[in-house]
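Asker: prediction below, plus the sequence it came from.
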Amino acid sequence: MGCCESSSDNGLSTSYNLNASSLLTPDETILFKQILNGIPLHCQQPIINLPRRQFLGIYRYHMIASYHFRRMEFQLAILYQFKAISGLQALLLEHKDHFIFIEMYSTLATCLSVTDAVSAAIEGHQMALDMLLKHTPTDYQAISSQYYGLATCYLGGQAWGQGIQHLRKGIETARLSNELNQQDIQMMEITLHLWTAKLMNGVLMSMDDVLAPTRSQNQQNMESQITPETNADNIICGTSSINQTEVEHLPDKQTELLANDEIPKDVVQNLES
């Protein structure tokens, strides 16, 4: 995910060495620095303060989720993304809306939308949007992307008014960016015109506010997407442990962390409804 305030490695080594970096292997050290470099400088300290090995052990679930997402194995991506989110929230008790969760919730929302869990997908996109507005309010492209994600979810759930409203916000936000992506804007404008015309012509029935459950309800909705079939697939597909075939699809710097690493058999017990 792009960030208008992404950090560089300059000045990182001092604060990094304060927290037992010697306990990490060279590859782990490289990976940890890569993760930090994807986080705005003003958001790095809570991550720097975490136990390194424990953090990387949990973060690997996000990497595995990304692997399954690339393979369009969305139920498994949901499963592992939840493991990453719940694990990091337990570590970041005072920073549960930390920047690091933005990509996780965004990917999770996309997977939930694809699997027709529209209400839960809306909550995921909304959480990612709220975190972007808090941490990087001038990252207009990323913010516009979340508005568009929300719009497609609302339209998919037949909440036409809310969908059109979020499309307009997405277009307005995208136009604020110094790096305008005209194709993206045109796509949103065409979508907006299409749905507005349908609504004006009476083709669609307005169903505003039909998709607005509470956050706790949405959390249950998201968790419910981890089905028994998903857990069974996790075993059948060999993803209950990280094998070499899976590792070959991951970035080189992540290989050392993932090879032959056993994933707990009690799959996300705290996330099951």
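Answerer: Noted; the coordinates are in hand. Residues are numbered from 1 along each chain as shown.

Asker: contacts, neighbours, all on C-alpha from now
Answerer: Noted.

Asker: can you map out the helices along the stretch 151-273 of the chain?
Answerer: 160-174, 182-200, 215-223, 228-236, 244-247, 252-258 (DSSP state H, counting those that start in this stretch).

Asker: then this one, side by side with the first:
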Amino acid sequence: MGCCESSTSDHDSNQSLNSSNTRTTSSQFTTVEILERITFQQLLLYLPNHCQKEIINLPQNKAINALRHHIKAQRHFLQDEYHLSILDELKAIDEFQTLLPNHQTHFVFVQFYDQMISNLIFFGLIQTALGMCQLVLNILLRDTPTDYDAIYKNYLALSQIYRNRKEWRKAILCATKAIETKRLCHITDQDSIRLLENQIDSLKWKMSIDTRERSDKSSIDFSPQEIIEVCTYNPEHELFAFDLSELERKPEKVTESLVTDEMLKEIAGLLLKDLIDERHYTGDSKCRVTIAIAFKLAQMNTSSLSPAMIEAALTILIDRVNDPDTYQDYLTIAMRMSPFNIWYSDEHGIRIFRYQPKPE
């Protein structure tokens, strides 16, 4: 990707240097640290030549620390732990943005965003994935305009996202761009081009017949008692066993001061997961509701954290989400990527957490 060919002598020299460095490194670092440094070198090789300088000039330890979150995100993704993958990838992006304050759209972010897009699509966060996919395309067109294969794949991904959103005209445009780019590739795949041409015909047909208007259903307000019944899964029928005094416990502001960063990270990841979970979907409305004890039973049943601490952490997270002028940390950004607006209210002394889909 934009890299120049090296002479044989240079190649041999580099191999000798790398071998020497490896022997020196192996005596100084653990196996994990060696692998991380190898990954960092691979990251440099991934970058076009003209984009390497900014990364080479970074403090290597800080760059490796930031890259470590990307490595963890990839591992979480392979283990189907998508919510944790999002959090670690956001942390990697946040730390590299801190290291590169004047290069916020550096090519190094492309592979981080690619990983994020996969996670976001899995969670149905299509709008955020769309914006990130467009950003990746802009970076590719700017830094590697002749990497036709990567650009083709990005146009194809954009077309599929627009198709899922039923934005037929934009889907057709991106599919057309994908075909144009595919024809510039060194090896032209005629089967892929024919498939895309058929998809464009299908999109045009759908655009011509899709005149139905979407009707937005208004959310239904539930009484506190109805909310409690939904959230607690009818404890009188012993579907869950817990202290019924939780239905009368009032939140205390002082508890929030006891919440640690680790608690916030854990609960933020579970809240992301819970926002996609259908178990709190209330009837025909689009409003989801929960209380701390229900969240604990559903997401943290084996945790030693009390419902009061979980409630305090959820409160902190939601307060930050709804205060964009003050909080821009990676956890809060992750919460804002959710397809739901989230808020809470105290009704009859009980803190009720509500989720409602954001308007498209």
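Answerer: Perfect, thanks for sending it. Remember, it's a predicted structure, so these values are computed and weren't measured experimentally.

Asker: picking that back up, between the helices of the stretch 151-273 of the first structure, which gets nearest to Phe32 of the first structure?
Answerer: Proximity to Phe32 of the first structure (C-alpha to C-alpha) singles out helix 252-258 among the helices of the stretch 151-273 of the first structure, at 10.1 Å.

Asker: how about the closest one, which residues of the second structure does it hit?
Answerer: For helix 252-258 of the first structure, there is no aligned range in the second structure, judged by TM-score structural alignment.

Asker: out of the helices of the stretch 151-273 of the first structure, which comes closest to Leu79 of the first structure?
Answerer: Evaluated over the helices of the stretch 151-273 of the first structure, closeness to Leu79 of the first structure peaks at helix 228-236, with 7.6 Å, by C-alpha to C-alpha.

Asker: and the closest one, what other elements does it pack with?
Answerer: Applying 3 or more C-alpha pairs under 8 Å, 6 or more residues apart in numbering; DSSP states H and E, we find helix 228-236 of the first structure packed against helix 74-91.

Asker: distance to Leu271 of the first structure and mean neighbour count added to the helices of the stretch 151-273 of the first structure, as TSV?
Answerer: Below are the helices of the stretch 151-273 of the first structure laid out as TSV (distance: least, C-alpha to C-alpha, whole Å; neighbours: other C-alpha atoms under 10 Å):
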stretch	distance to Leu271 of the first structure	mean neighbour count
helix 160-174	29	22
helix 182-200	35	15
helix 215-223	6	17
helix 228-236	13	14
helix 244-247	25	14
helix 252-258	23	17
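
Asker: now the strands for the second structure?
Answerer: Per DSSP state E, the second structure carries strands over the ranges 288-290, 340-347, 350-357.

Asker: out of those, nearest to Ile38 of the second structure?
Answerer: Comparing these against Ile38 of the second structure with C-alpha to C-alpha, the closest turns out to be strand 340-347 (39.6 Å).

Asker: just tell me the aligned range of the closest one in the first structure.
Answerer: Counting by TM-score structural alignment, strand 340-347 of the second structure has no counterpart in the first structure.

Asker: chain center to that strand: distance?
Answerer: 23 Å (C-alpha atoms, centre = their mean, to the nearest Å).

Asker: buried set for that strand?
Answerer: Burial within strand 340-347 of the second structure, assessed by neighbour count using 16 or more other C-alpha atoms under 10 Å, is assigned to Phe340, Asn341, Ile342, Trp343, Tyr344.

Asker: repeat for stretch 130-146 of the second structure
Answerer: For stretch 130-146 of the second structure, the neighbour count (16+ other C-alpha under 10 Å) marks Leu130, Met132, Cys133, Leu135, Val136, Leu137, Asn138, Ile139, Leu140, Asp143, Thr144, Thr146 as buried.

Asker: what's near enough to touch the first one?
Answerer: So that's Leu130 of the second structure. Leu158, Ile161 (C-alpha atoms under 8 Å, 6 or more residues apart in numbering).

Asker: how does it look with 10 Å?
Answerer: If you count contacts by C-alpha atoms under 10 Å, 6 or more residues apart in numbering, Leu130 of the second structure has them with Ile117, Leu120, Ile121, Val136, Ala157, Leu158, Ser159, Gln160, Ile161, Tyr162.

Asker: wait, the first one touches Met132, no?
Answerer: Think Ile117 of the second structure. Yes. The pair formed by Ile117 of the second structure and Met132 meets the contact definition of C-alpha atoms under 10 Å, at 6.8 Å.

Asker: and Asn65 of the second structure, what pairs with it in the first structure?
Answerer: Aligned counterpart of Asn65 of the second structure in the first structure: Gly57 (TM-score structural alignment).

Asker: distance check, its match against Phe82 of the first structure.
Answerer: As judged by C-alpha to C-alpha, to the nearest Å, Gly57 of the first structure and Phe82 of the first structure stand 14 Å apart.

Asker: the more surrounded of these two?
Answerer: For Gly57 of the first structure and Phe82, the more surrounded residue by other C-alpha atoms under 10 Å is Phe82, and the numbers stand at 24 against 16.

Asker: on that earlier part again, how about the buried residues of strand 340-347 of the second structure, which pair is most distant?
Answerer: Phe340 and Tyr344 (12.9 Å).

Asker: which residues are in contact with both of the two?
Answerer: Between them, Phe340 of the second structure and Tyr344 share the contacting residues Arg354, Tyr355, judged by C-alpha under 10 Å, 6+ apart.

Asker: still on that earlier bit, could the helices of the stretch 151-273 of the first structure go into a markdown table alongside distance to Phe69 of the first structure?
Answerer: Listed next are the helices of the stretch 151-273 of the first structure as a markdown table, based on distance: least, C-alpha to C-alpha, whole Å:
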| stretch | distance to Phe69 of the first structure |
| --- | --- |
| helix 160-174 | 24 |
| helix 182-200 | 22 |
| helix 215-223 | 16 |
| helix 228-236 | 14 |
| helix 244-247 | 13 |
| helix 252-258 | 16 |
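
Asker: circling back: now the common contact residues for Ile117 and Met132 of the second structure.
Answerer: Ile126.

Asker: dump the strands of the second structure into CSV; add distance to Met309 of the second structure as well.
Answerer: Shown next, in CSV, are the strands of the second structure (distance: least, C-alpha to C-alpha, whole Å):
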stretch, distance to Met309 of the second structure
strand 288-290, 15
strand 340-347, 16
strand 350-357, 13
